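Student: Below are the sequence and a predicted model; questions follow.
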Amino acid sequence: MASLGVAMTGIRERRAVFGEAADAYEAARPGYPSDLVDDVLAHARAGDAPVLEVGAGTGKASVAFAGRGLALTCLEPDARMAAVLTRACAPYPGTAVVVTGFEQWQPPAERFGLLFSAQAWHWVDPASRWTLAFDALRPGGTIALFWNRFSVDDTALRSALTAAHSRHDAAELAPNTLGDPEPAVADPAPAWPLTDLLADTRYRDAETRRYPARHTFTRDRYLDLLASISAYRMLPESWRVPLFADIARTVDDRGGSFELEVETHLYLARTSDQP
């Protein structure tokens, strides 16, 4: 069997594989806490200013913000993901879906009061993303970036699922949903979004917040979750199918469902007041 690193490289670009599993993504991925939406909107104080979402996917975050009556523009580069997104946002007439990447998009003259990105900012070009965001936001506008982090606190189940990955030479993928079994250090270094924001003089008042939750995952929902993660999608089918079958048996052997810890990490900042 080829090495995992070799299997995850090739013709397909990793950030472009999500559309292959758009339905699984929509079915399995958890949404975002209403408290997070409240906090982002309170921080933005955007009023009637338009709002921009970068990398909207199937609309997991889009609908939560669109439901607050915002004038929302959603950018999504994958047409297959955007088709699901468009259906999800159909009840919200103030929402527009644009099938494009942030790097290729031509912003309107009116700047945005809030830019948010859920589970997607790491896919935007590192060399230009902070400039693109700054140019899209009005002075004092808010940028809000957030990700769901998964973990399993059931030690026996985590060990069994890690072992299933190891049997298929895919142990390094397990932390995507199982978390790090090692205890966290007392004062961890800040994650890269906060580090970048603190170092960029165009942004101020950078901070991070966390929102813990628990979600019940059946075997099938868990497999859909894995199928929606780029690292698993990059595996050849001949590798992924037996791995998923082993994982399914492992979950079935432990009752067919389990609790997944989902902690949402939010990074907030404002643009400087200078245009």
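Tutor: Everything's here; your move. Numbers count the residues shown, from 1 in each chain.

Student: Could you use CA atoms for every contact and neighbour count after this?
Tutor: Will do.

Student: I'd like the distance between the residue nearest to residue 178 when sequence neighbours are not counted and residue 169.
Tutor: Closest residue to residue 178 apart from its sequence neighbours, by Cα to Cα, 6 or more residues apart in numbering: residue 151 at 4.2 Å. Taking Cα to Cα, to the nearest Å as the measure, residue 151 falls 20 Å from residue 169.

Student: the more surrounded of these two?
Tutor: Neighbour totals were compared for residue 151 and residue 169, and residue 151 leads with 20 against 16 (other Cα atoms under 10 Å).

Student: Run through the residues that contact the residue nearest to residue 178.
Tutor: 175, 177-180, 260-262 (Cα atoms under 8 Å, 6 or more residues apart in numbering).

Student: then this one, side by side with the first:
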Amino acid sequence: MPTLPPDRTGSSEDEPHRHRDVAESFGTDPERYDRTRPRYPEDLVAAVVDAAPGPRVLDVGCGTGIQARQFQAAGCEVLGVEPDARMADFARGTGVEVEVATFEAWDPAGREFDAVVAGQAWHWVDPVAGAAKAAAVLRPGGRLAAFWHAFESPPEVADALEAACRRLMPDAPWHRTTSPKKAVDGYQALFTKAAEGIREAGAFSGPEQWRFDWEWSRTRDEWLDLIPSFGSLTRLPPDLVAQVLEEVGAAIDVMGGGFTMVCATVAVTAERNRCA
């Protein structure tokens, strides 16, 4: 469920990793982010752990530590790298070791890892420089896995959110939650860019896509609690956020106060070459 800047020109300036203002806006309310954002499918975590040669995991853009804690629960030793000190502080409070830096500028200090993972974060990393950095810190046979959520919300909810966002912030990135197929198709350019970066790094096997389908039920209050954590809204004044929530909440009320979303989580993943 990444929030991407609008593609106005197709130039490199519109690539997500260049929009640090959006990437580092989520820390305005780390408690809400951690409370409301969905966890990752256990099957995904298990697949990455099984494919890695050992338990040492580097979590790129670890945020509040959501996926880091899941990998810890699976028996991994996790180090997070996070550019936002506010998010990093929150993650540390939940038991995750975190170093504050962008991944491109982070100093590994000779450390090596069995897996490099990124949940909802790899689009904020330069795809070529990031893959090269991952290759440099992975042991031979190590696993790089970047993964994203795609949601299906009811059309009534998606329409209300889209209408409010377009009216209140017409020039800002806005968030549309569509069917998993449409969302996955819509994010395919992002997946392709990640895969191209992995190929260009020249140190990995051919990248693959792993998909995991799941369902997520939300009440009205739970969904409205999540919306302000979207990247399109984190920098919006509170009064405008309140207007968005009022309109979306009214749509959910008409539906009976809740709904179940069909979701997909897609990983772009590759193995570090075993030979130099």
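Tutor: It's in. Since the model is a prediction, treat every value here as computed from it, not as a measurement.

Student: Just the buried ones from the contacts of residue 151 of the first structure, in PyMOL syntax?
Tutor: In PyMOL, this line selects whichever of the contacts of residue 151 of the first structure come out buried by 16 or more other Cα atoms under 10 Å:
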select buried, resi 175+177+178+260+261+262
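
Student: Going by distance to residue 158 of the first structure, which of the contacts of residue 151 of the first structure wins?
Tutor: When those are compared for distance to residue 158 of the first structure (Cα to Cα), residue 178 wins out at 6.2 Å.

Student: List the residues that contact that closest one.
Tutor: By Cα under 8 Å, 6+ apart, the contact list for residue 178 of the first structure reads 150-152, 158, 162.

Student: mind listing which of these are in helices?
Tutor: If you go by DSSP state H, the contacts of residue 178 of the first structure have 158, 162 in helices.

Student: Now stretch 253-270 of the first structure: buried residues?
Tutor: So, applying 16+ other Cα under 10 Å, buried residues of stretch 253-270 of the first structure: 257-258, 260-270.

Student: ok, residues contacting it?
Tutor: 32-33, 36, 40, 140-153, 157, 193-194, 197, 203-219, 251.

Student: Same question for stretch 103-117 of the second structure.
Tutor: Outside stretch 103-117 of the second structure, the residues within contact range by Cα under 8 Å, 6+ apart are 48-49, 52-61, 81-83, 125-126, 129-130, 133-134, 137-139, 141-147.

Student: Now do the buried residues in that stretch.
Tutor: Buried-residue list, stretch 103-117 of the second structure, by 16+ other Cα under 10 Å: 103-104, 112-117.

Student: same check, this time on stretch 62-80 of the first structure
Tutor: 62-66, 70-78, 80.

Student: Tell me which residue of the second structure matches up with residue 87 of the first structure.
Tutor: Correspondence of residue 87 of the first structure to the second structure, assessed by TM-score structural alignment: residue 93.

Student: which ones are touching the equivalent of residue 76 of the first structure over in the second structure?
Tutor: Taking TM-score structural alignment, the alignment pairs residue 76 of the first structure with residue 82 from the second structure. Shown in contact with residue 82 of the second structure (Cα under 8 Å, 6+ apart): 60-63, 88, 98-103.

Student: Dump those residues into CSV; add secondary structure and distance to residue 185 of the second structure as well.
Tutor: Listed next are the contacts of residue 82 of the second structure as CSV, based on DSSP: H, G, I helix; E, B strand; the rest coil; distance: Cα to Cα, whole Å:
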residue, secondary structure, distance to residue 185 of the second structure
60, strand, 24
61, coil, 24
62, coil, 25
63, coil, 26
88, helix, 32
98, strand, 33
99, strand, 34
100, strand, 33
101, coil, 31
102, coil, 28
103, coil, 27
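
Student: In those, find the pair that's most separated.
Tutor: Pairwise distances across those peak at 13.4 Å for 88 and 103 (criterion: Cα to Cα).

Student: Which helix or strand contains residue 64 of the first structure?
Tutor: Element membership for residue 64 of the first structure, per DSSP states H and E: helix 62-66.

Student: what's the mean gap between that helix and the aligned bit of the second structure?
Tutor: By mean Cα distance after the TM-score superposition for the first structure, the fitted helix 62-66 of the first structure averages 0.7 Å away from its aligned residues in the second structure.

Student: how distant is that helix from the center of its chain?
Tutor: 15 Å (Cα atoms, centre = their mean, to the nearest Å).

Student: Among the contacts of stretch 253-270 of the first structure, name the ones in helices.
Tutor: Among the contacts of stretch 253-270 of the first structure, the residues falling in helices (DSSP H) are 36, 40, 157, 193-194, 197, 219, 251.

Student: for the stretch 101-250 of the second structure, what spans make up the strands?
Tutor: For the stretch 101-250 of the second structure, applying DSSP state E, counting those that start in this stretch gives strands covering 113-119, 138-152, 208-219.

Student: now the angle from the second one to strand 208-219?
Tutor: Translated: strand 138-152 of the second structure. 40 degrees (axes from the mean of the first three to the mean of the last three Cα atoms, to 10 degrees).

Student: could you check the angle strand 113-119 makes with strand 138-152 of the second structure?
Tutor: Strand 138-152 of the second structure runs at 20 degrees relative to strand 113-119, counting by the same axes, to 10 degrees.

Student: With the first structure overlaid, how far apart is strand 138-152 of the second structure on average?
Tutor: Taken over the aligned residues, the distance from strand 138-152 of the second structure to the first structure averages 1.2 Å (mean Cα distance after the TM-score superposition for the first structure).
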